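A.B. asks: When you get a sec, could you give me coordinates for this:
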Amino acid sequence: MNNNWIIEKKYANARLDKFLVEQLPTESRSKLQKKIAAGGVTVNDVAVNKHHFLNVGDVVKMIEVEEQAVDIQADAQDIPILYEDDAIVVIDKPVGVLVHPVPHRKQWTLVDWILERYPEVAGVGEDDVRPGIVHRLDREVSGVLLICKTAEAHHSIKQQFMKRIVKKDYRAIVYGVPSLPSDVIKFGIAHSKTKQGKMAAKPEHEAAKDAWTEFDVIEAKHNRYALLAVRIKTGRTHQIRAHLAAIDHPVVGDTIYMSKHYRGQKPAPRLFLHALNLEIIHPTTGEKIAFEAPLPSAFAEFLG
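C.D. replies: Model prediction:
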């Protein structure tokens, strides 16, 4: 039985559950809907719901998942709000919080928090799995994250990201000290062919997407670690982590991209990557506005 499909033109705008019923006539719609709800069906590697509408080129996959109770441990933690008005809300995302649902895991996410606090955001944006969200941070990354409250704000901010108007500034602690005090990394990025969930910088195939990362060394510690200011113009999955690993300075605490010769170093309490600043054109006023999430104390504590 085929468990993977690439959406052709004739299925554009088809609803996911109806598409699967047609592809798998021996399966009942209710059974397929339950599998979708359990995270057992992804579109472009993202868990979606049965109402998701497909686009040409989408990759639909059916995967095996284990039924799990929802992990609500993050539910109780406070989500700091940095700024809020009628159009947007900006938060300081804590480490360990998933932004949206993913396959294989049924647990509390930032989307749950959004819908609990701002139920009117449901339906904002093109993807009902990520209401109001126009960018994301990895689960292990903390810092500034913007959520749109209205369709108009979502469209405006999305266009700013696409046109690379948005300015994003990060802080990272890396292994080793880069040889140059400032540098730009422009390696293309694509999904790794050897490890699921990992991205590859400098991949040797045409699927690579352009990526641009600039950094400055702020502080060096005993030639073992360096604190970097990092800016990106593109927003590829794991971009900063993959780019820094590609120049042999992986982010401290990164179990996915750490090279073998850095293993056995001082234990890291977290992934030391933090989204410090975000600057946009406000979707209502048209004025530039910037937001900052203070650098967590763990950074200074680790560097000593």
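A.B. asks: contacts, neighbours, all on C-alpha from now
C.D. replies: Will do.
A.B. asks: my read is residue 179 is in a helix, agree?
C.D. replies: No. Residue 179 is assigned coil when assessed by DSSP: H, G, I helix; E, B strand; the rest coil, not a helix.
A.B. asks: That one and residue 247: what is the separation?
C.D. replies: According to C-alpha to C-alpha, to the nearest Å, residue 179 stands 10 Å off from residue 247.
A.B. asks: Second chain to compare with the first, below:
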Amino acid sequence: MDIFLTKALDRTRSFVQKLIENGNVWVNQKQIVKTSHKVKSGDLIRVVIPEPVSLNLTPQDIDIEIVYEDEHLAVINKPRGMVVHPGAGNYDSTLVNALLYRFEGKLSSINGVIRPGIVHRLDKDTSGLLIVAKTNEAHIKLSEALKNHRIKRVYFAICEGVLEEDSGIINAPIGRHPVNRLKMAVVPNGKEATTYFEVLERFDKYTFVKLRLKTGRTHQIRVHMSYIGHPLLGDVLYGRPKNEFGVEGQLLHAGEIEFVHPVENKPMSFKVELPDYFKEILEALRKRSQKQDKIQH
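C.D. replies: I've put the predicted structure just below:
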């Protein structure tokens, strides 16, 4: 049902799934709440799209780094610690508040009033590149490209432990954790999830890695790295509660993104450097490794 309505209504799949789960879809006068409901020929489907809830989101003059901008989209370098869009307990100082101010409200409305322009997300403590849609046309095409794995996203991270393989593929389905609903987990009935990793540097107790996503599940890199026994440094949800650097929040940076412009149909490629705090920890690990090498020799 969610796949059928996504095409029929020309909306994002997440928007349609919420409609179904909130009881806004009827099939042959019977209300359904399962997105997996099978559509049959001859079905009479009724959909009620609620009026947008006015949350009076306030545009806020928050400094954000705009890597690229045109009339259709923008590419943002999101800082660590910034929530992407409003939610429970976070109704201001989010990226959306900053975008509303910076672009004077000229953002796509596909994802409703809470997530205007937001095509994909980064976790609060993940820094790096994010695409924002200004028009509905750009949003729909970017969402389609994302779903079909045509947006290349490269991340950099420091994980705990020393990875033995120089590169590898983690292919393990991800779904909601069976006990802790705040977490995701590798579960048998989860959604397909694939992460590619490549070792950049090894240290005594840590590994600096480059990661590429094929799919984009919630917390995917964090879940997959924890699953193979190498949680990200600072990740208190999927790793250790404390670490020697006093970092709170995973060291994960979305450093590269490539896609085809949704309207102008030209290739787009962007890169941003690692944040200073990330570089400082890397430098500390390198110095420590050099000292250990000297002692051994």
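A.B. asks: TM-score of the superposition?
C.D. replies: Here the superposed chains carry a TM-score of 0.75, computed using TM-score structural alignment, normalised by the length of structure 2; 244 aligned residues with a C-alpha RMSD of 2.5 Å.
A.B. asks: if you count what's nearby, which of residue 179 and residue 247 of structure 1 comes out ahead?
C.D. replies: residue 247 (11 against 8; other C-alpha atoms under 10 Å).
A.B. asks: Map that one across to structure 2 for me.
C.D. replies: Residue pairing (TM-score structural alignment): residue 247 of structure 1 is matched to residue 228 of structure 2.
A.B. asks: Roughly how far does its match sit from residue 67 of structure 2?
C.D. replies: Counting by C-alpha to C-alpha, the gap from residue 228 of structure 2 to residue 67 of structure 2 is 34 Å.
A.B. asks: Number of residues surrounding the aligned partner of residue 103 of structure 1 in structure 2?
C.D. replies: Under the alignment (TM-score structural alignment), residue 103 of structure 1 maps onto residue 88 of structure 2. Residues lying near residue 88 of structure 2 (other C-alpha under 10 Å) number 5.
A.B. asks: same check, this time on the one 5 residues further on
C.D. replies: Residue 93 of structure 2 is surrounded by 18 other residues when neighbours are defined as other C-alpha under 10 Å.
A.B. asks: quick one: it from residue 121 of structure 2, how far?
C.D. replies: Look at residue 93 of structure 2 and residue 121 of structure 2: by C-alpha to C-alpha, they are 16 Å apart.
A.B. asks: just so I have it, where are all the helices in the stretch 151-297 of structure 2?
C.D. replies: Assigned by DSSP state H, counting those that start in this stretch, the stretch 151-297 of structure 2 shows helices spanning 220-227, 276-296.
A.B. asks: Go through the ones you listed and pick out the most buried.
C.D. replies: Across the helices of the stretch 151-297 of structure 2, the average number of neighbours (mean count of other C-alpha atoms under 10 Å) peaks for helix 220-227, which reaches a mean of 22.
A.B. asks: so what corresponds to residue 225 of structure 1 in structure 2?
C.D. replies: Match for residue 225 of structure 1 (TM-score structural alignment): residue 206.
A.B. asks: check contacts around that match.
C.D. replies: The contact partners of residue 206 of structure 2, by C-alpha atoms under 8 Å, 6 or more residues apart in numbering, come to 158, 159, 160, 161, 162.
A.B. asks: switch to 6 Å and redo it
C.D. replies: By C-alpha atoms under 6 Å, 6 or more residues apart in numbering, residue 206 of structure 2 lies in contact with 159, 160, 161, 162.
A.B. asks: Adding neighbour count and distance to residue 289 of structure 2 as columns, could you present these in JSON lines?
C.D. replies: Formatted as JSON lines, the contacts of residue 206 of structure 2 follow (neighbours: other C-alpha atoms under 10 Å; distance: C-alpha to C-alpha, whole Å):
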{"residue": "159", "neighbour count": "27", "distance to residue 289 of structure 2": "16"}
{"residue": "160", "neighbour count": "24", "distance to residue 289 of structure 2": "15"}
{"residue": "161", "neighbour count": "17", "distance to residue 289 of structure 2": "14"}
{"residue": "162", "neighbour count": "17", "distance to residue 289 of structure 2": "13"}
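A.B. asks: Name the single longest helix found in structure 1.
C.D. replies: As assigned by DSSP state H, the longest helix anywhere in structure 1 is helix 151-162.
A.B. asks: corresponding residues in structure 2 for that one?
C.D. replies: The aligned range for helix 151-162 of structure 1 is 136-147, by TM-score structural alignment.
A.B. asks: Pull the distance from the matching stretch to the chain's centre.
C.D. replies: Taking C-alpha atoms, centre = their mean, to the nearest Å, one finds stretch 136-147 of structure 2 lying 15 Å from the centre of the chain it belongs to.
A.B. asks: For that stretch, which outside residues touch it?
C.D. replies: Against stretch 136-147 of structure 2 from outside (C-alpha under 6 Å, 6+ apart): 108, 133, 262.
A.B. asks: Now check structure 1 for the residue matching the last one.
C.D. replies: Yep, that's residue 262 of structure 2 we're talking about. Using TM-score structural alignment, the partner of residue 262 of structure 2 in structure 1 is residue 283.
A.B. asks: Next, count neighbours for that match.
C.D. replies: Applying other C-alpha under 10 Å, we find 19 residues neighbouring residue 283 of structure 1.
A.B. asks: and it, how far is that from residue 162 of structure 1?
C.D. replies: Per C-alpha to C-alpha, residue 283 of structure 1 is found 15 Å from residue 162 of structure 1.
A.B. asks: what do you get for residue 206 of structure 1?
C.D. replies: Residue 206 of structure 1 is 21 Å from residue 162 of structure 1, by C-alpha to C-alpha.
A.B. asks: Check residue 32 of structure 1 too.
C.D. replies: Residue 32 of structure 1 sits 34 Å away from residue 162 of structure 1, going by C-alpha to C-alpha.
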